[in-house]
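1. What shape does this take:
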Amino acid sequence: MLTGKQKRFLRSEAHHLTPIFQVGKGGVNENMIKQIGEALEARELIKVSVLQNCEQDKDEVAADISKGTRSEIVQTIGSTIVIYKESRENKKLELPKVK
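-> You can find the predicted model right below:
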């Protein structure tokens, strides 16, 4: 579970990122979950865009991705979801320590 300070840090890190996945009409499926999981392992922090023709609500999409990849939802802003998962091999981000 991320603290407020850690989420704020991750939001600032994600600001300049562009979404690398788009969820469209088909919604979230197993293949997408697998690819997002691999991207999280490589990058730790990614953005996912929810297209207008997506039948699921953006909050449902965020919950499905988070549950499927065992990651944390940092932020949902507009139709963009920011997701974080600590990498086992490629640790890049150093989160602020919890007091």
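
2. use CA for all of it now, contacts and neighbours both
-> Fine.

3. so who does Phe21 touch?
-> Ile36, Lys47, Val48, Ser49 (Cα atoms under 8 Å, 6 or more residues apart in numbering).

4. Return the subset of those lying in helices.
-> Of the contacts of Phe21, the ones assigned to helices by DSSP state H are Ile36.

5. nearest residue to the residue nearest to the spatial centre of the chain other than its sequence neighbours?
-> Residue closest to the average C-alpha location in the chain (Cα atoms, centre = their mean): Ile83, at 1.7 Å. In space, and not counting its chain neighbours, Ile83 is closest to Ile73: 4.8 Å by Cα to Cα, 6 or more residues apart in numbering.

6. Let's see this one next, to set against the first:
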Amino acid sequence: MPLTADRKKALRARGHSLKPIVTVADKGLTEGVLEELNRALEDHELIKVKLAVNDREVRHELIAELCQQSKSELVQEIGKIALIFRKAAKPNARLSNLLRP
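-> Here you go, the predicted model:
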């Protein structure tokens, strides 16, 4: 289900102070990167991903593929940073970026 504009706005506000957890390099989406991405999304629900790729078109393609393979939604993309959201099946209040104050 796509995020509404109001929900995206709230997630952007929450994600403003976050630091990137996952970094995607020129090699693209390797198995290790996807495992770490899925683990981070399950733990935190809302994460920032840094893409160390200079070509803008390649970055857009990587973000689209990243969201598709992780079944997550893109909240915001600024430069080389993407803010990504996926609701956890069993959110952990100690780890989730959405449940912490």
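
7. just to revisit the earlier point, mind checking the SS state of the residue nearest to the centre of structure 1?
-> Put simply, Ile83 of structure 1 is strand when judged by DSSP: H, G, I helix; E, B strand; the rest coil.

8. Would you check that it makes contact with Leu45?
-> Yes: counting by Cα atoms under 8 Å, Ile83 of structure 1 touches Leu45, with 5.8 Å between them.

9. rewinding a little: quick one: map the residue nearest to the centre of structure 1 onto structure 2.
-> Superposed on structure 2 with TM-score structural alignment, Ile83 of structure 1 falls opposite Ile84.

10. So that match sits against Lys71, correct?
-> No: because the distance of 10.2 Å does not satisfy Cα under 8 Å, Ile84 of structure 2 is recorded as not touching Lys71.

11. so what sits against both of those two?
-> Between them, Ile84 of structure 2 and Lys71 share no contacting residue, judged by Cα under 8 Å, 6+ apart.

12. Can you get me a residue count around Glu42 of structure 2?
-> Using other Cα atoms under 10 Å, Glu42 of structure 2 is surrounded by 20 other residues.

13. What's the local residue count around Leu46 of structure 2?
-> 26.

14. and it, what does it touch?
-> If a contact means Cα under 8 Å, 6+ apart, then Leu46 of structure 2 has Leu11, Gly15, Leu83, Ile84, Phe85, Arg86, Ser96, Asn97, Leu98 as its contacts.

15. now those in CSV, with distance to Cys67 of structure 2?
-> Listed next are the contacts of Leu46 of structure 2 as CSV, based on distance: Cα to Cα, whole Å:
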residue, distance to Cys67 of structure 2
Leu11, 16
Gly15, 17
Leu83, 10
Ile84, 8
Phe85, 9
Arg86, 9
Ser96, 19
Asn97, 18
Leu98, 19
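
16. Sweet, I'm off.
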